[in-house]
Every structure is written in C-alpha cells, then in structure tokens.
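Q: Pasting the sequence and the predicted model now:
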Amino acid sequence: MKTSIVVSYGSQTFSGPASFLDAVDYAHLVYYASESLIGSVYNDLAAFEEALERTYRILEAAQVPVHYHIRTAFRGTNHKIYRDWKLSKLANYLLSINGHPDNGNVALQQLKAFSILNQKRKT
C-alpha cells in the first residue's frame, strides 16, 4: 500500500514528502503584493518591479534565500489570470521602503522606518 502526504495551506495544496517542506516554507509568506503594496504604495507596476529587483539584490547580497521571502504566484479574478507575488514580512517591508523616493508613499514608508529604528535606539 502506497502512502502519500497531502498538505493544504490556504488555497495551496502540496503532495509528497518534498512538498511537505515546501508547505512549511510557504506558510510564512503572508502577503500578496497586489493587496499590500500595488495600488497603495506603488501606483504603477513598473515602479513596483524596480523595487522588487532592488529587494532581490538586497536579499542576495545579505545571503538570505530569496525563495524563502518572495515567490511568484498566479491568481485569477473575473476569468483572468494574473501574476502576483507572495511575500514574507521582511520582503513586504523591504519592498515598501525600496521604491523611488520621489514616490510620496515610498518616502513616507522610509520616514516611518527611520522613526521606528530611531525609537528603538533610544530605549
């Protein structure tokens, strides 16, 4: 008798032993870029993709596995499929502060990040 492992996490289903580890890796990807950043911080996709590239470079330079923090996801609405990204808290944070500073929303995120870091230094 053959036994198989099937793990469901949210709308994702993983099967097989290696997929169990994928499911564990996937569990911390808590944001969709389209819901948390695109439209609120980034008004155009090109600016978002530029910040995404910067975030990839930051993670790689810090020797942090990119796949652990950013994964391409395909979603569907109104009979259309579109590309999105699942993000960890770290990737979501990096994306929110690594856009062009001429973008008012990005500038605000950068100031908030500085403010938080400055408060932590005082305590």
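A: Good, I have the coordinates. Numbers count the residues shown, from 1 in each chain.
Q: Going by C-alpha atoms from here, please, whenever you check contacts or count neighbours.
A: Will do.
Q: Which residues are in contact with the most centrally placed residue in the chain?
A: By CA atoms, centre = their mean, the chain has its centre lying nearest to Leu87, at 1.8 Å. Leu87 sits next to 29-33, 69-71 when contact means CA atoms under 8 Å, 6 or more residues apart in numbering.
Q: structure B:
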Amino acid sequence: MKIITQYDLRKMAILDAFEEALDYSGLTYSTNQLRRYGFEDEEEINLALRRALTVCKSLGIDSKKHFRYYYKVDLLEHQTTREWRVSKLGFYLILSNGSPDNPFVGAFQMEMLRDIIERME
C-alpha cells in the first residue's frame, strides 16, 4: 500500500522558500572577490561566469545551487547593480574559465592539470 502525502499550497510555498534559503546559504563567495585574482572588470568576470554556467548546463548540474544573483541598491548614488553569489564550486568554475592572459587563471589551470596527470600515473 502506497502512502500519498498531500500538502496544501501554503505549506508547499513554505517548503520551497526553506529549500531556496538552504541553497542560498551555500553561496558564500562573491564574484567581486575575483578581482583579487587578476580579473580586471565586470566584462571579464561576466564572460567567465557565462562559460561556467554553460559548463553546468552541458553536464546537467543545477546552476541554481551554485550561482545566484541579487540586486544591490545604492540610495545615495541612485544606482542599482547586479551582484552574484556563488558556491565554492561556482567560484572555481569561474576562475578556471577566466582569460588565459590572467596569470592566476593559467596557474590554476596548470595546477589542476598537474594534479590530474599525477593521479593518472
């Protein structure tokens, strides 16, 4: 005998909000931190971010668990900017998909490849 649990819409909305909050709590990195790693501007960050999102999509990884944006409002300057929060995996995916001219990106890619080759031997 199968038991079917039925939730009313209000409970489902609460559960969905709780699940979303749990997902968001794992997004501990800001894409602004990439500037410490040689990313020069928003355009460079956004290009690497789009590549990282494409990687997730092609591998069937739920990008919502690793990438989320929100809007930040500066009332004094009357500006709204979009900022990204990402998981550790998301952060390193962006870092590995940065410009090959960036020495941090190159060093990160080389370190990953060395580790993979070392494990294969």
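A: Looks like it arrived, so ask away. These numbers come from a predicted model, not from an experiment.
Q: still on that earlier bit, of the contacts of Leu87 of structure 1, which stay in contact in structure 2?
A: Contacts conserved in structure 2 for the contacts of Leu87 of structure 1, using both residues aligned by TM-score structural alignment, their matches' CA atoms under 8 Å: 29-33, 69-71.
Q: Hmm, Glu53 and Leu94 of structure 1 touching each other?
A: No. The pair Leu94 of structure 1 / Glu53 is not scored as a contact, 10.8 Å apart, by CA atoms under 8 Å.
Q: Compare the two (neighbour count), which wins?
A: Legend: neighbour count by other CA atoms under 10 Å for Leu94 of structure 1 and Glu53, higher for Leu94 (20 against 14).
Q: Which of the helices or strands spans the closest residue to that one other than its chain neighbours?
A: For Leu94 of structure 1, ignoring the flanking residues on the chain, the nearest one in space by CA to CA, 6 or more residues apart in numbering is Thr55 at 6.1 Å. According to DSSP states H and E, Thr55 of structure 1 maps onto helix 45-61.
Q: ok so, going back, and the residue nearest to Leu94 of structure 1, how many neighbours?
A: Neighbourhood size, Thr55 of structure 1 [other CA under 10 Å]: 25.
Q: Please report how far the equivalent of it over in structure 2 lies from Ile45 of structure 2.
A: Applying TM-score structural alignment, one finds that Thr55 of structure 1 aligns to Ala52 in structure 2. Per CA to CA, to the nearest Å, Ala52 of structure 2 is found 10 Å from Ile45 of structure 2.
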